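[1] model the following, please.
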Amino acid sequence: MKIGILGTGHIGKTLVKELSAAGHDVKVANSRGPETIDAELLTAGARAVTTQEALRDVEVVILSIPLNAIPKIAPLVADLPDETVVIDTSNYYPFRDTKIDAIEAGQVESLWVAEQLGRPIAKAWNAIGSASLGRKGKPKGDAGRIAIPVAADRNRDREVAMALVEDTGLDAVHSGTLADSWRQQPGAPVYCTDLMHDEIEGALSAAERARLPARRDLGVAVMQERLGDGTTNPDEEWGVRLVRAINM
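    This is a model prediction of the structure:
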């Protein structure tokens, strides 16, 4: 597929590598310009382009940018054809994104994103840590392959997002509509806990909406105390153990 990826953070970089290696035609952009994109990201065939170029003549757009940057790119996304699948990977973290009143009041993060963009989206790759995404992918059918939830309202959005998740070495599990996607937000049992396919449904069902913010913030506090700067991601073992202890 022709894919445009916006963002070269922890998740964005890994998606560029994995989807390029899987044979997709990938263009990648960041907010600083194509000349700032590490050439190592492009070794599997991806091309570094401007944001406008990344959104031109593509079938899928993946947004891997901080949630508070969504409104800034909304005018560009508004020009995409309706059939273009837009997949959002973001999560809301008040310490990073500044407080967003609607989400603080209870709006589901994915619905807020869809509202800002003025179009349907799919939600995927938000519920796995970047270290696990980069190091734990396995071929389809291998024992121990991690599964992650995918939420969407439209059938095509769901089908395309799930197929691409599979191409990144993970099992995709449809978690429901965007309105239900709070079950895969930070603080939920399915969030960054590296579960197998047959464990996902139970984890989604066990989510308690009112408890998510406190669990999210507790995890952040522990990671900041341990890692220091609040931007360094934990490795795939320690981080998973911590989040499982808090979220499950």
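
[2] when you work out contacts or count neighbours from here on, use the C-alpha atoms and nothing else.
    Will do.

[3] leaving out chain neighbours, which residue sits closest to the most centrally placed residue in the chain?
    Computing the C-alpha centroid of the chain and ranking residues by CA atoms, centre = their mean puts residue 89 first, at 2.2 Å. Leaving aside its chain neighbours, residue 89 sits nearest to residue 126 (4.6 Å; criterion: CA to CA, 6 or more residues apart in numbering).

[4] what's the neighbour count on that neighbour?
    21 (other CA atoms under 10 Å).

[5] same check, this time on residue 14
    Residue 14: 19 surrounding residues under other CA under 10 Å.

[6] what helices and strands are in contact with the host helix or strand of it?
    Here residue 14, judged by DSSP states H and E, is contained in helix 10-21. Under the contact criterion of 3 or more CA pairs under 8 Å, 6 or more residues apart in numbering; DSSP states H and E, helix 10-21 touches strand 2-6, strand 25-29, helix 130-135, helix 155-167.

[7] which among those is found nearest to residue 43?
    Taking CA to CA, strand 25-29 is the member of the helices and strands packed on helix 10-21 nearest to residue 43, at 11.5 Å.

[8] which other helices and strands contact the longest helix seen in the chain?
    Counting by DSSP state H, the longest helix found in the chain is helix 212-227. On a contact count with 3+ CA pairs under 8 Å, 6+ apart, helix 212-227 meets helix 238-247.

[9] helices or strands up against the helix it packs on?
    Using 3+ CA pairs under 8 Å, 6+ apart, helix 238-247 sits against helix 212-227.

[10] can you tell me what sits against the helix it packs on?
    Helix 212-227 is contacted from outside by 185-188, 230, 234, 242-243, 246-247, using CA atoms under 8 Å, 6 or more residues apart in numbering.

[11] between it and helix 238-247, how big is the angle?
    Relative orientation of helix 212-227 versus helix 238-247 (axes from the mean of the first three to the mean of the last three CA atoms, to 10 degrees): 150 degrees.

[12] another sequence for comparison is provided below:
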Amino acid sequence: MTGNDGRGVVPSAGGGVAQGRGITTVGIVGTGRVGCALARLALDAGLAVVGSGSGPLDRAQAQLDARAPGAVAGTLAEVAAADVVILAIPLGRFRELDPEAFRRSLVVDAMNYWWELDGARPDLDDPTTSTSETVQTHLAGARVVKALNHMSLYELENLAFPPGHPERRGAAIAGDVAEDVQAVATLVDALGFDPVVAGSLADGVRFEPGTEVFGADDDAGEVRAMLDRFWQSQRGRVVGRARGVGEG
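    Next up, the predicted model:
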């Protein structure tokens, strides 16, 4: 295993890792099933959770009470003030997010683009960039890291395990700032998954929908191998040609 060199599996630090890195609160934008699953994992890790939905606070609180008891509904400003903010809404709605609210936030982009639901979106289907880079451009003052998007709802709800468990799954991470990637890696570890660093935010394309990693629910070693095989895949060749990147 290597450290955060843009290619490695980040070694697990065991229990209390998130708190040890200064992460005590998690904000979640989106109180649907994915958002609530992430909220429950954060609560199980001993973190305080505040979530916001698209409707009134009482509706968001009811959703959290049903699926993540202990999480508290809050305003967008309260969510953005958390140590880490996870975006768990459809990617097609990202421009509804007020950039000013996230100006100093560490943001985990767990969103995905589905053309069947979002419609044709050239800004989200451009092979020369990753969708997380597009989100970063919109949330200009935030520090965006891609993570948790490629994991199935079943995996989030049922396959989180403590460090060293033989069934522990891997979770890819991509970001441009090493310190932020490491902070998100500690959070992913605390949630019950082995963090696997894919590289820069541009490398988030390697675990977007339509890639081998997406929905694979596999261990860290296989996640690493799938990320490395991306450039030989059909999607990888399309992206590589668009970016002028040779196979390798």
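
[13] quantify their similarity with the TM-score.
    Once superposed, chain against chain, the TM-score is 0.78 (TM-score structural alignment, normalised by the length of the first structure); 208 aligned residues with a CA RMSD of 1.8 Å.

[14] mean distance, the helix holding residue 14 of the first structure to its aligned residues in the second structure?
    Mean deviation of helix 10-21 of the first structure relative to the second structure after superposition (mean CA distance after the TM-score superposition for the first structure): 1.0 Å.

[15] what range in the second structure does that helix sit on?
    Using TM-score structural alignment, helix 10-21 of the first structure lines up with residues 33-44 of the second structure.

[16] cool, stretch 135-150 of the first structure as well?
    Going by TM-score structural alignment: stretch 135-150 of the first structure matches residues 158-173.

[17] flag every buried residue along that stretch.
    Neighbour counts over stretch 158-173 of the second structure (16 or more other CA atoms under 10 Å) mark 160-163, 168-173 as buried.

[18] one more: stretch 4-19 of the first structure?
    4-8, 10-19.

[19] same question, stretch 117-135 of the first structure
    Neighbour counts using 16+ other CA under 10 Å place 117, 119-134 of stretch 117-135 of the first structure among the buried residues.

[20] where's the counterpart of residue 120 of the first structure in the second structure relative to residue 179 of the second structure, distance?
    Mapped onto the second structure by TM-score structural alignment, residue 120 of the first structure lines up with residue 143. Separation of residue 143 of the second structure from residue 179 of the second structure (CA to CA, to the nearest Å): 10 Å.

[21] and what of residue 43 of the second structure?
    Distance, residue 43 of the second structure to residue 179 of the second structure, using CA to CA: 24 Å.

[22] equivalent analysis for residue 214 of the second structure, please.
    In this view, residue 214 of the second structure and residue 179 of the second structure are 25 Å apart by CA to CA.

[23] kindly report the same for residue 107 of the second structure.
    From residue 107 of the second structure to residue 179 of the second structure the distance is 13 Å (CA to CA).

[24] and residue 153 of the second structure, by the same measure?
    Taking CA to CA, one finds residue 153 of the second structure at 28 Å from residue 179 of the second structure.

[25] so how many other residues sit close to residue 164 of the first structure?
    By other CA under 10 Å, 21 other residues sit near residue 164 of the first structure.

[26] with the one 4 residues further on instead?
    The burial metric for residue 168 of the first structure, expressed as a neighbour count using other CA under 10 Å, is 26.

[27] residue 80 of the second structure -> the first structure?
    Aligning on TM-score structural alignment places residue 80 of the second structure opposite residue 55 in the first structure.

[28] now do the helices in the second structure.
    Listed in chain order, the helices of the second structure (DSSP H) span 17-20, 33-44, 57-67, 76-80, 115-118, 131-138, 153-158, 178-191, 220-229, 234-243.

[29] now the ones you listed in CSV, with distance to residue 101 of the second structure?
    Output for the helices of the second structure, formatted as CSV (distance: least, CA to CA, whole Å):
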stretch, distance to residue 101 of the second structure
helix 17-20, 23
helix 33-44, 19
helix 57-67, 18
helix 76-80, 6
helix 115-118, 24
helix 131-138, 12
helix 153-158, 27
helix 178-191, 19
helix 220-229, 33
helix 234-243, 32
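
[30] mind checking which of the ones you listed is nearest residue 204 of the second structure?
    Nearest to residue 204 of the second structure among the helices of the second structure is helix 131-138 (6.8 Å), distances taken as CA to CA.

[31] how close does that closest one sit to the first structure?
    For helix 131-138 of the second structure, the mean deviation from the first structure after alignment is 1.0 Å (mean CA distance after the TM-score superposition for the first structure).
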